[in-house]
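In: predicted coordinates and the sequence they were generated for:
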Amino acid sequence: MSALEGALVRWRRLRACYRYANLASHHVLGFTIKLVLLLYFGLALLFLALRYAILPNIDLYKGDIEAAAGRALGNRVTIAHLEAGWQGIHPVLTLGDVRLIDRGGRQVLALPEVTAALSWWSLAAFEPRLHALEVRSPQLDMRRGRDGIISVAGIRLDPDKRDDGRGADWLLRQREIVIRGGRIDWTDELRGRPTLALTDVTLALLNRFGGGHRFALRATPPRALGQPLDVRARFRHRFGARPSDIARWKGELYADLRGADLVAWKQHVDLPFQIASGRGSVRAWLSVDQARVAGFTADLALADVNARLGTTLEPLELARISGRLAAREEMLPGKDEGKPTFGAHGHTISLTDFSVTTRDGQALPPATLEQTWRPARDGRPETGELSARQLDIGALAALAGYLPLPPQQRQMLLDYAPRGRLLDVAAEWEGRYPALRSYRVHGDVAGLAINAQPARAAQPARGDQPAIPARPATPGFQNLSGSIDASQNGGSVTVDSTALVLHMPAWFAEPALPLDRLDLKARWNFDPGKQLLVEVERLAFAQGTLSGSLSGRHSLPLLPGGGAAGPGTADITGTLDGFAINSVGRFLPLGTPEHLAGWLGTALQGGTLRDAHLRLRGDLAGFPFRATGGVNAVLERARGEFHAAGRLENARLEYAPDHRHADGTPLWPVAENINGRIEFDRARMEIRGDTLRTMGVALSNVKAVIPDLGAHEKMMLEIDGNAAAPMQEFLRYVAASPVPEWIGHFLDETRAGGNARLGLRLRMPLAHLPDTKVQGSLQLLGNDISLFPELPQLTAAEGKIEFWERGVALNGVGASFLGGPLGLSGGTQKDGSIAIRLHGILSAEGMRRTAPVPALRRLAQRLSGSTPYTGSVVVREGRRLVTLESNLAGLGMELPVPLNKPEADSLPLRFVLAGEPTVGNVARDEIRLALGEGVAARYLREKTGRAPWTVQRGGIGINVPAPQPDSGMMIHVDMRALNVDGWIAAGKAIAGEGEGSGSDGAGPGFAQYVMPTVIGGRVGELTIGERRLADVILGATHLRDTWQANLHSRHASGYVTWAETGGGQGVGKVTARLASLVIPESSEAEV
């Protein structure tokens, strides 16, 4: 029951409300109908009054109309005559010769004819309102006063004075105003410029309810300024605001000016830059908001422009400008209203199909560019945006010096010096360069180039400048084409470039790296304070015959304050082919130890690396992951891996490139035509030459190893090699190395035949190459060796000659010397000298067969049997000392007395040759010979270059010491009997026919050792010329085949001359001048 009662109560209330609403609506509807009928009949009466009472008598109201128009316009108005009519339902007034007089009494407007159609809204507005106003052939005065206020026909447009501008308000409330065939005179009193007269003016002003205004103007300026001008505008103001308050206007202004002279227009229009010349056409749109320029768009086609866009900038001289230029201001509602603020709150500047050509030929091809900037405010950082399409940034950067850019942007352009084309690129950033807080860049580029940038340390905040974080060095490049999408958190890049040049001065001593082709696809992720991760999906490049590829990833840990916390970890795989080995120095990082970089850059002098592979994995703090072996080997391999290997073709290696001989030749002979492999295994580098040549010698299995690339100052280069070649080639190799210095030039004059084997091992500290250690061995294989030109040749030599950086050693060396066996042993001594011990057997038969000098072979004809001998060869500080000793037991000698000896007898022999160091290409030595106790000889010799030895002076003493003449050859004897005829015959036989016929007896053959120029002595019995003389004291000289002697004996005393026969036949001619002559009875028959 209670629910039903509640429903009834609600129903009664609803019916009551309905009755009350129905009654009220009837009353309102009735009142409205009555009001409408009243207005209708009132308007009808007014219409009838106008049509039949007022308009036919309009002249009676001319004064009232002048007064009403004056009140509306704020100036005095005069009307010469007045007519009335109708245009539809609107009354029309035609006014003739209307003039507007300002408060100063100046005529500011003259209207020959004005047609005004009244609007019925005048009744509601309580002021005259026009449906349309048409003015023909007016003369309008517009001026800017010295106070900066603009007046139009005497109507001041001063937004700061509420009591002014009534005329402007009234005009802007009229529905339509049209001016035809008029003239406008613009006078700028503020700038003191001449009046600008615009003729053939056609103007239309359309005002709509709610504050909308449209404006159109066509006019012809003076011929010097250009072609007719077309200006249009569309503005709005807030509802209820004064229409004449232009500080509250918002809208757009359009202008089209063709064939304009910019310098001439400068007299009448304020330009934001200085201009000296320029002509062309401009079509522009200007957006205005609250008296501020909110945007500007201009289509330009200009020529011969000379403008200075800033007081501190150089003039910009352009042959042509075309394209669209636009600018837009960032507006803040309710702030800086009515004040010009362009750029204060941010702006956007854009170029569309914009091209520029300077007078010196620089051209900016048609490009599209948009740049937006917003200042820092409300705790938010400064921001910027940039987008470009088909933009040649090189040409644009070249013009940057003429443009009014902010200092940080100008510095950025100077630092990076960008060149190339941006095909479709967009960028945005927060912060001010160089302290950018965030950024993003994405788009496509072609032929892009920027300068490399050095690393930058972190800088603290200073004043209003925020702190600048550290920045690593960045590479530069030329002719880069591809796409990029990058931000402060990471990004990706794709490169497909030809004729590319990379610039990496922070990484390499030679920063420019040209590439014929580069194909790259990579991405990276940057987590500030944590890590930088770079992943290369594909990298392929080519330069000439060089090609390579790379893929992998590199993670770099970062410190919270900026900078790297270490080298990071890497996992990289790569290949390389066709690499020119002599260019390795260009690719060495700047952090490479100086001695290693110097050696690699100059030691590897040629050849090509083929089929190279690279594998790098692990924490780079442990690079190159030295292997210590032992139980840690497995852990080391897990910690990291570095391996690179490739094949060498025709490589060239100079072991010590920074060290040379005095004549500039390499310290060690260069290894050439190396074919083998190069391998980096962790810290070990090995170059293995399977085949190579050095100074014509073919080598094999040569290895050049640096065991530890990370040893720095202790880095060692180890070279091992073997060779089998002619012995003489090895001697040439040794002569071109430092070995001669180490062994006292012992082998300088050595010559050899036959093949031999050479093993060589070098240990070269790269930080101090003079401390190089050498171990070498020369295996003799039956070689024929001539140690010195003055010594007979060693034949069929066997054994091993070992040498090192401080000397040489002969081990088990045996040979045949003058047909008999010879053993050699010894080497370098503690004092640095070289001492070689000799022991052998001399045989007459062997001498006859093997003696290299004919005189020795002829001497051997007078010998028989054999005898042992010993000797030594000592070399000390360039001096040679050769000693031979024997008792000659077993050797028979068929020579005149005192050198005749049966085989069984002993006759001690000692031979000493002492050589002095060569000075000025002249060599000197001394020979001493002792035979038994009765014969001694001494020779001083000299030779120049490779000429034969020449005896400068010498002497033979028999039973007396060897004489020492100042020059020539001298024999001094003291004997019981001497057969001169026998010695002459023997000497000629040994020397060879005609060899002893030199004019001075000291020729270069064997005769110079035995044929005297002076003879002196005492002989008990002398046989000469087949005559015997007793108790002879003789002094003889030999000159030009003639002997001259002073003789004193028991048989004769006096002066004797003996002229030898030219052919050596017979005894020749003897001439004597004797003081006494005794002829024995037994010889009388021969006289």
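Out: The structure has been received and is ready for your questions. Here the structure is a predicted model, which is why all the values come from computation and not from measurement.
In: going forward, measure contacts between C-alpha atoms and count neighbours the same way
Out: Will do.
In: where does the nearest residue to R523 once chain neighbours are set aside fall, helix, sheet strand or coil?
Out: Nearest non-adjacent residue to R523, counting by CA to CA, 6 or more residues apart in numbering: S492, 3.9 Å away. Three-state call for S492 (DSSP: H, G, I helix; E, B strand; the rest coil): strand.
In: S492 contacts A486, doesn't it?
Out: Yes - with contacts counted by CA atoms under 8 Å, S492 reaches A486, the gap being 6.1 Å.
In: sorry, back to before: wait, what's in contact with the residue nearest to R523?
Out: 484-486, 521-524 (CA atoms under 8 Å, 6 or more residues apart in numbering).
In: hold the first one in mind and look at this next one:
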Amino acid sequence: MPLPAAVGERLAEHPVRGLIEHVEARWSGPLDAPQDWRVQTKVSGLAVGARPFPPRPDGVPVEGVPGIEGATVELQATPSGGTASLAVKDGALEFPGVFAEPRIPVAEFKAATRWRVKDQQIVLDVDQLALRNQDLTGSFKGRWQTLPGQQGAKRFPGFLDLTGAFSRADGARVYRYLPLGIPADARDYVRHAIRKGDARDVAVRIKGDLYKVGDHPPEPGSEFRFAGQVSGVTMAYVPRMLQHEGEAPWPALEGLAGELIFDHNTMQVKNASGRVQGHPGWQFTRVQAGIADLTDTRVLVEAEGRGTLASALGIANASPVGGFIGHALDKATASGDATLRLKLDLPVAHIEKAKVEGRVTLAGNDLRITPDTPQLAQAQGAVAFSDTGFSIEDARARVLGGEARLSGGTPTGKASDGHGRSPVELHVAGTASAEALREMTEWAPLPSVARQISGSTAYEARIGFHSGQPEVLVTSNLLGVALDLPAPLTKPADATWPLRFESGPVAGTEGRTRFRFALADELLVEYEEDREREGGASHVRRGVIGVGAQALPQLALPTSGVMARLQAPRLDVTAWNEALSSMFSGGQPSEASAPSDSAFMPSVWSLRTQELVLNDRTLHDMTAKGTREGRVWRADVQARELAGRLDYTEDASGRASKLVARLSRLSIPAHTEPAGAEHAKAEAQGAPAPSSSAGQIPSLDIVADDFELRGKKLGRLEVNAINHDIASAKQGGRCRHGS
């Protein structure tokens, strides 16, 4: 074709392919400088290669010359203007320096334009522009013109006034159409945050100098806005790529529906609602999110939601919030509904500086912090949390049968545990009733002991969590509570006895826990247990039991085993046996009353009392020291009435099986107590003594070198007897006679 040399060179540098179906050209004057001209042509299969330009010295990309593939063009042009129609079928558009992926495949593209030229000013009217590909469908119209009052290259990239809409868009591909003028971290955030979703009727409005239209703050009078409704969106507002390895993920929102807006250099999600992925019991009814300046990507999220409190706990524990609150709620269970307000401030480039604020409002929920802490019933109040911890605000609940006030959280000024977890302390102050203590089955053997308790009393409790391990402290003066137990643990309701209960991990150990119970100056119980990782089973490592004011001083845990020390002016074994029977078997003798774990029983013990009452007999000035091995109890005893060694064996159910006694002396005096008269009366009537039970008498093997009966010296005593009731039960009803 007779083209000017400059045009030929340009075509060589910028390849063009296609079929010229028709061309008609007229001009007057030289071809390279015509005085007037007119061109009319149609080209099909047109492909014009894009021409990228190098970036600026500061790295900012420069828009290149666009390219096109698979186009059909019909053109009429004169020096003063013209018209053109463009249609692309299964082709592509390419915009180097504009998008990170410059080539945009299109299934269909149509444009109808007309332009006019006056001096150096060009005005292009787009009467129709329609685009459809796998990601979106849209139609637009508008006007582009060179910048008024400018000459040469300063006229470009020009002024655009465009209006239109995307009737359909794939939310997961939004990032692909964000221009390179938006920083890479903002584009990457949108790419990883919006995982799926659909947009409908996205209104598009662009007006202004194309060189400045995306500036922040925007030029006065300029517009750059994409706004439409989205649905079915899955949004990871904190994408995993922003988090450190091993950090708990923030749960994504799914089924999100609302309005998505890009306005100049900002992004907003307004009036949205959605669910929390993996937690179907929770719904966010109002979500506002946005980036105020895409050149400094800082994501702000405000959300309000409601759902089951159990779901809210699941969300907190599975997200970084669990670390913020020291994993205090990892084992918590709850029922009922709650509401949540949440604020997130997420600087994308420095996500470690993220800020979190939240508030959960309780409305009559039942909550249990750990499996072995009491239920907080009908809880009212609020729990506020942040990236630095949490606090309980004006909370009330029914605990242990009475009203209680709750407070606490993450104390300020206390150091973390070295893993970024701050200590947590909860405080409870309320009233506990004996009836409620009987229902605390997870605090065995407290429910059994509570059978001998009546009334109610005030208490204070502190539950701490250090390195995720609970520590419990309960204190009370027990005013208002009566203890129906034998001496020395008999207490009227109007007396004050200080009580202190502690439990928690043993410092400097792994998997070892302790609990300590102290009651006034009369009782001390303390154990250490080793808990296995698998299954959570525990084994007693050591323990100590002290009964009586004189037994407690200098009482400490032994190196191993369980030590017991009993020291009181009077110990009524019969009364204690009846009390224990009432506590652990409801007053009915039963094999179930046997201890479930003999490891809690003492392996070494000592006893000192002025009077030891056993059935209708009393031993005076009694001292004893002994051991236990399995079901065998051994003791060296010394009293006014006897001296020597006793071996006592229990059967598998905990009942008396055999008593072996080797005594240097044994004295059975005449009855002097009222109990003796009652015993004598019973004997005279041929009935057993009131407190005796034939089924409880063990087999006997007794030798006493010096035996005295009611003041008479009878010399050596040997007794060998078998309880026929027990023997027949063990041998299927057959009696075995003994001597």
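Out: Alright, I've got the coordinates. Since we're looking at a predicted model, the values are computed, not measured.
In: TM-score, when you put one on top of the other?
Out: The TM-score (TM-score structural alignment, normalised by the length of structure 2) is 0.77; 642 aligned residues with a CA RMSD of 3.8 Å.
In: Q964 of structure 1 versus the residue nearest to R523 of structure 1, what's the distance?
Out: Separation of S492 of structure 1 from Q964 of structure 1 (CA to CA, to the nearest Å) stands at 96 Å.
In: and what of P948 of structure 1?
Out: Distance from P948 of structure 1 to Q964 of structure 1, by CA to CA: 22 Å.
In: so these two - more neighbours on which side?
Out: Taking neighbours as other CA atoms under 10 Å, P948 of structure 1 and Q964 compare with Q964 leading, 19 against 14.
In: for the aligned partner of that one in structure 2, what are its contacts?
Out: In structure 2, the residue matched to Q964 of structure 1 (TM-score structural alignment) is L557. Residues in contact with L557 of structure 2 (CA under 8 Å, 6+ apart) are 526, 542-544, 563.
In: SS state for the residue nearest in space to the middle of structure 2?
Out: Closest to where the C-alpha atoms of structure 2 average out (CA atoms, centre = their mean) is N317, at 1.5 Å. N317 of structure 2 falls in the helix class when you classify it by three-state DSSP.
In: just the helices in the stretch 951-1087 of structure 1 please.
Out: In the stretch 951-1087 of structure 1, the helices defined using DSSP state H, counting those that start in this stretch lie at 980-991, 1007-1010.
In: no, scratch that, I was asking about the stretch 351-500 of structure 2
Out: 434-437, 446-449.
In: any chance of these in a markdown table, with distance to R710 of structure 2 and mean neighbour count too?
Out: Shown next, in a markdown table, are these (distance: least, CA to CA, whole Å; neighbours: other CA atoms under 10 Å):
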| stretch | distance to R710 of structure 2 | mean neighbour count |
| --- | --- | --- |
| helix 434-437 | 46 | 19 |
| helix 446-449 | 40 | 20 |
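In: can you redo those helices as TSV with distance to K491 of structure 2?
Out: What follows is the helices of the stretch 351-500 of structure 2, written out as TSV (distance: least, CA to CA, whole Å):
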stretch	distance to K491 of structure 2
helix 434-437	14
helix 446-449	14
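In: which of those sits closest to A165 of structure 2?
Out: For these, proximity to A165 of structure 2 was assessed by CA to CA; helix 434-437 is nearest, at 65.9 Å.
In: what range in structure 1 matches the closest one?
Out: Going by TM-score structural alignment, helix 434-437 of structure 2 lines up with residues 844-847 of structure 1.
In: compared with structure 2, how much does that stretch deviate?
Out: Comparing stretch 844-847 of structure 1 with its match in structure 2 after superposition yields a mean distance of 2.4 Å (mean CA distance after the TM-score superposition for structure 1).
In: what lies in contact with that stretch?
Out: With CA under 8 Å, 6+ apart as the test, stretch 844-847 of structure 1 has contacts from 818-820, 856-857, 860-861, 863-866, 891.
In: now do stretch 13-24 of structure 2
Out: When contacts are defined by CA under 8 Å, 6+ apart, stretch 13-24 of structure 2 is touched by residues 39-51.
In: can you tell me which of these are buried?
Out: Listed as buried from the contacts of stretch 13-24 of structure 2 are 40-51; burial here means 16 or more other CA atoms under 10 Å.
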